[in-house]
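# This is a predicted model, with the sequence first.
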Amino acid sequence: MNGEVPEQGSPSLTTSGAQGGHEQCAVARNAAVMGAATLVSRVLGFVRDAVLAFALGAGPLADAFLVAFRLPNLLRRLFGEGSLSMAFVSVFCATRSRQGDERAFALMRSMFFWVALVTGVLCTAGVLGAPVLTALMAPGFVRDAELFRTATVMVRICFPYAFFICLVALCMGVLNGMGRFAAPALAPCVLNVVLIAAALLAYAGGYDVAMTLAWAVPVAGAAQLAFMLPWLGRSGVRMTGPWRAADRLAVKVGRLLGPSVMGAAVYQLTIVLGTLLASFLPAGSIACLYYADRLVQFPLGVFGVAVGTAALPSLARLHGPGMEQAFGGTLSASLRLSLFVSLPAAAGLLALAQPLVTLLFGRGAFDAAAVRDTVAALAAYAPGIPAIALVRPLVAAFYAADNTRTPVVIAVAALGVYAGTALLLMPFAGHVALAAAGSVSAWFNAVLLYTSLLRSGVLLRDILRPAAVYLLLSAVMLAAVHSGALYFSSSFAAVAVLVPAAVVFYAAAALLLRSGEALLLLRSFRS
């Protein structure tokens, strides 16, 4: 192991205003690239779900596989993509901007050592403690000795996936910090392709589909890592060279990672709490909330996360003395871009809730009552979409400023708001109360993050006026699309005609009004 790379002098910077304008264009362009790539991944994810349902069904072996797959995915959500990327990217980009590539690459190599060590220990513990973990995740399996044994074996097989996917998350962070967003967004496609192939081959060959899928999970993790490494090389990243286990910047990433993991844990607690409360409601409530949430997560995954992820490297580069105007301008542009996309997405889901749910889920055992209840949940979830989209760039601003405590404190408070709102409304609205509580909690989170940044002196500007324009356009679009949906007897026809019509109307109206975000995205797509 070689010594730490000596720190280099900070590179010269352009003026704050010019730098801010450049970064705003970069955020829009990178968000567009990441959104397009994520769209491919999400569509492939729907295909994967359909294939798994076809080949695996919904029996006890399917339950065993899903429990086994959920455990390493929990580690991914807590330590991997969101938490690790947020903590690492801010330090990596700031180091690269101020001290040069060699120092940033030394940090990356140190982080690879620590991520491999920590996740290796956790995976070993998971494999050895598989019976305990299985009993905790699925206590009902204990009553069936054979099912419990099968699930435990699958947990042992699947758990190494966490090792690979956390290293993949670090690769994603490096590439995002280098301005590469397409490859990280496409990486989940590898998982989907491997699982689809495994399910179909096992089904066609007469093999045990569930066990084949379990073995495919760590293979998919290794394949994702193999997919990412060449992209690092093409971006000029050198995996070999000086590094130190005790790198002070790696220690800094670790300090940032702790609160980030806590924030992710709060989010997971919200999901657990929602499921727990829904279990006291009539049968089918959990399923209706799940399917409604799947529709909500589609625009958020494609657009909402993309803006926040694209904004973080730019904000990290701009945080520092003399860059306050550029930092505030880039964050303001990211917030406007989030609202420009998320407000019409929420309006579209509200307007087309009935035909969308009917088209995607309304068949077989999913009867008219299930469609009605899912539509009601979707209508309560949709108003929270803009708030959730705003949270990502707002949190990115705190991380760029090395402030991870405030987002966690606000997230805990938002969890309390969620619980209080849900308990207050459940006697009157049932499962719809849980969806509405999610929207209320999301807006509480976004507003507190926004006001906290204002109090800290961040220069946010020109957000309310564009937001009002986009809200008005979205309301007009909602009314027009909802009215148009009444004339279609086929759900497929309603969705096929009205979705592109709504997109064209909103985009054309925004361009006619000379919307800065519409023009920025247009230039990004052209480039």
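Yep, that arrived.
# Could you use CA atoms for every contact and neighbour count after this?
Will do.
# and Leu300, how far is that from Pro218?
Distance, Leu300 to Pro218, by C-alpha to C-alpha, to the nearest Å: 27 Å.
# Could you do Gln354 as well?
Going from Gln354 to Pro218 by C-alpha to C-alpha gives 38 Å.
# Then Val408?
Distance from Val408 to Pro218, by C-alpha to C-alpha: 31 Å.
# Tell me who's in contact with Arg317.
Contacts for Arg317 were tallied using C-alpha atoms under 8 Å, 6 or more residues apart in numbering; they are Ser90, Cys93, Ala94, Ser97.
# what's the closest of those residues to Ala468?
The nearest member of those to Ala468, counting by C-alpha to C-alpha, is Ser90 at 31.4 Å.
# Pull the number of nearby residues for the closest one.
Other residues lying near Ser90 total 28 when counted by other C-alpha atoms under 10 Å.
# Okay, buried residues for stretch 464-474 please.
For stretch 464-474, a neighbour-count test (16 or more other C-alpha atoms under 10 Å) marks Pro466, Ala467, Tyr470, Leu471, Leu473, Ser474 as buried.
# and here's the other structure:
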Amino acid sequence: MRDRKNNNIVKSVGILTVLMIASKVISLVREMAIAVFFGVTSGTDAYFVAGGFITNIFFGITAALAATFVPFYIETKVIKGEKETYRICSSLFTALSVFAVIIIIVLYIGAPFISKFIAPSYTGEALYEVVLYMRIYSLTILFSLLTSMLTSILNAESVYGYGALASLIYSITSIVCMVLLKKYIGVTALAISVPLSFFFQLTILLIKTRKFIHYRPTIHIFTPELKSLLLLMLPVLLGNATIELNQLITRTITSGTGTGAVSVLSYSNTLFNFVSTLISTTIITVYYTEFSSAAAEDEKKYNSLVSYALRIIIVVLLPISVISSIFSKDIVTIAFGRGQFDQDAIRATATCLSVYSIAFVFDSIRNLLIRAYYAKKQTKIPMINSCISLVITASTANVLSKRLGVTGVVISIVISIIIASIILLIIARKRLCVISLREMMPTFIKAVLSATIMAIGLWTMNIAMTGMLSYLRITLATIAGLAVYIILLLLMRCSEVLDILSLLKKEIKSQN
């Protein structure tokens, strides 16, 4: 039974990984297109500031909904049945729509005042662009909230991949809008593409979720179930708002360090998300559903799942961190090094990516543990942890940015991620579940030792391959580095790698 369950998890992770790779590649192409078409200018700064505000503050609501709705939906369907679940979901759908429309109206009216607050150094045309992009971007809130709810329903039903599909639609829509409209309206084409893409996503999800939920508009939106969900969401919302406020603070501080600095921060953050979440998001998405089910059924199974998922995160992300740190300039060159993206922008972004790579494992551990808390409907501790991260970032970013510019801001972000993840892990061992250090340490030691030997080899390769094309350098480094890392783990009998290989062999045999 356990092998069958693990096999299903591996299969789900595999399918989701393929979809995520496709979405991330297209997403990276989108960022490359932005860099080529617009470069690092005051216009892109205005776009990233406006979009960052909407995303970081109000999309925290979306993240809170996604985090709490999966266990809420599973429990409701098990206890109250399908018919009652339909009614509750219809009420929530209507309530979210009404709430989003109100927020959009408030944002449209208040955009000039908000823009002056989040970009205090901007004046004239730059400030006007922030206001314009914020008003256009705000339309996304309605579609984003509803797509988050529908995607959570599919995840709860173990139908994965539609989050990755949404990202594909978003990136493709952005690229098409840039190609067709850039000549006429410039960076505004990017802003228009965002709500348009979310509208397409919502349409697809409405069709797909009809298999599980039948929506009926209703005026009875303030139901007891909705109030219960809101109470569950509140600490998550505050925690997410704190995380997003953290990013808003870093963007605001960065905007005062020079023209193009916000764009450099955004481009390096894009690569950080591409490299780290490509793997960790797929693992966390699948395991979150398993956590939610196990939390209500079997405490021992829940503990085992959390501990095992943590070990998988460490084993998988350590080599990615090493490669990204040593070959950061090659990665940035391949991603953005063309058109208006000059050598100065490449160097600045590569430096930021090298710093970011230190946090890959810690960030993924933190996100996994947060989902483990949410699965048990414990939402206060992640909120407090987010507040700690905010305090650390706010207290260090302003000081470091004055000395190191945008690199100092990234260093402050990494410091806060590392400290917050360690604190969350310590508290989790005492108050959430049994995480055996005796089981964790052998895997950790083997992974660190293998990654260290891999890093020495790659550093030597980096020097030896001076003058080669970036594409060739990164390809050879990735193949050689991962080969060394995996072989060393196999020689040391790393159980997680052996489990994955065993399950893959069984899956291949079952397909033949």
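Ah, there it is. The model shown is predicted, which means the values in this text are computed figures rather than measured ones.
# Superposed, what's their TM-score?
Between these two chains, after superposing, the TM-score reads 0.86 (TM-score structural alignment, normalised by the length of structure 2); 502 aligned residues with a C-alpha RMSD of 3.3 Å.
# Measure how buried Ala135 of structure 1 is and give me the count.
So Ala135 of structure 1, with other C-alpha under 10 Å, has 15 neighbours.
# ok, now which ones touch it?
Taking C-alpha under 8 Å, 6+ apart, one finds Phe141, Val142 in contact with Ala135 of structure 1.
# name the element Met172 of structure 1 belongs to?
helix 161-177 (DSSP states H and E).
# quick one, longest helix in structure 2?
Of all the segments of type helix in structure 2, defined by DSSP state H, the longest one is helix 59-118.
# Which strands or helices does the following helix or strand past that one pack on?
Per DSSP H and E, helix 59-118 of structure 2 leads on to helix 124-138 as the next helix or strand towards the C-terminus. On a contact count with 3 or more C-alpha pairs under 8 Å, 6 or more residues apart in numbering; DSSP states H and E, helix 124-138 of structure 2 meets helix 42-53, helix 59-118, helix 188-208.
# any idea how far the longest helix of structure 2 is from the chain center?
19 Å (C-alpha atoms, centre = their mean, to the nearest Å).
# List just the nearest of the buried residues of stretch 464-474 of structure 1 to Ala116 of structure 1.
Using C-alpha to C-alpha, Ala467 comes nearest to Ala116 of structure 1 of the buried residues of stretch 464-474 of structure 1, at 43.6 Å.
# List the contacts of the residue mapped onto that closest one from structure 2.
For Ala467 of structure 1, the aligned residue in structure 2 is Phe444 (criterion: TM-score structural alignment). Phe444 of structure 2 is in contact with Arg311, Ile314, Val315, counting by C-alpha under 8 Å, 6+ apart.
# run the last query once more with 10 Å
By C-alpha atoms under 10 Å, 6 or more residues apart in numbering, the residues touching Phe444 of structure 2 are Arg311, Ile314, Val315, Leu318, Leu437, Ser450, Cys494.
# one step back: who has more neighbours, Val408 and Pro218 of structure 1?
Neighbours were counted for Val408 of structure 1 and for Pro218 using other C-alpha under 10 Å; Pro218 has more, 23 against 20.
# Nearest spatial neighbour of Leu196 of structure 2, chain-adjacent residues omitted?
Spatially, and ignoring its direct neighbours in sequence, Leu196 of structure 2 is nearest to Thr173 (7.5 Å; C-alpha to C-alpha, 6 or more residues apart in numbering).
# That neighbour matches what in structure 1?
Per TM-score structural alignment, Thr173 of structure 2 is aligned with Val194.
# For the helix holding Met172 of structure 1, grab the matching residue range in structure 2.
Matched against structure 2 by TM-score structural alignment, helix 161-177 of structure 1 falls on residues 140-156.
# still on that earlier bit, mapped onto structure 2, which of the contacts of Arg317 of structure 1 hold?
Mapped onto structure 2 and checked by both residues aligned by TM-score structural alignment, their matches' C-alpha atoms under 8 Å, the contacts of Arg317 of structure 1 keep the contacts Ser90, Cys93.
# just to revisit the earlier point, and the helix holding Met172 of structure 1, what other elements does it pack with?
Packing partners of helix 161-177 of structure 1 (3 or more C-alpha pairs under 10 Å, 6 or more residues apart in numbering; DSSP states H and E): helix 60-79, helix 81-99, helix 101-128, helix 182-205, helix 209-234, helix 305-318.
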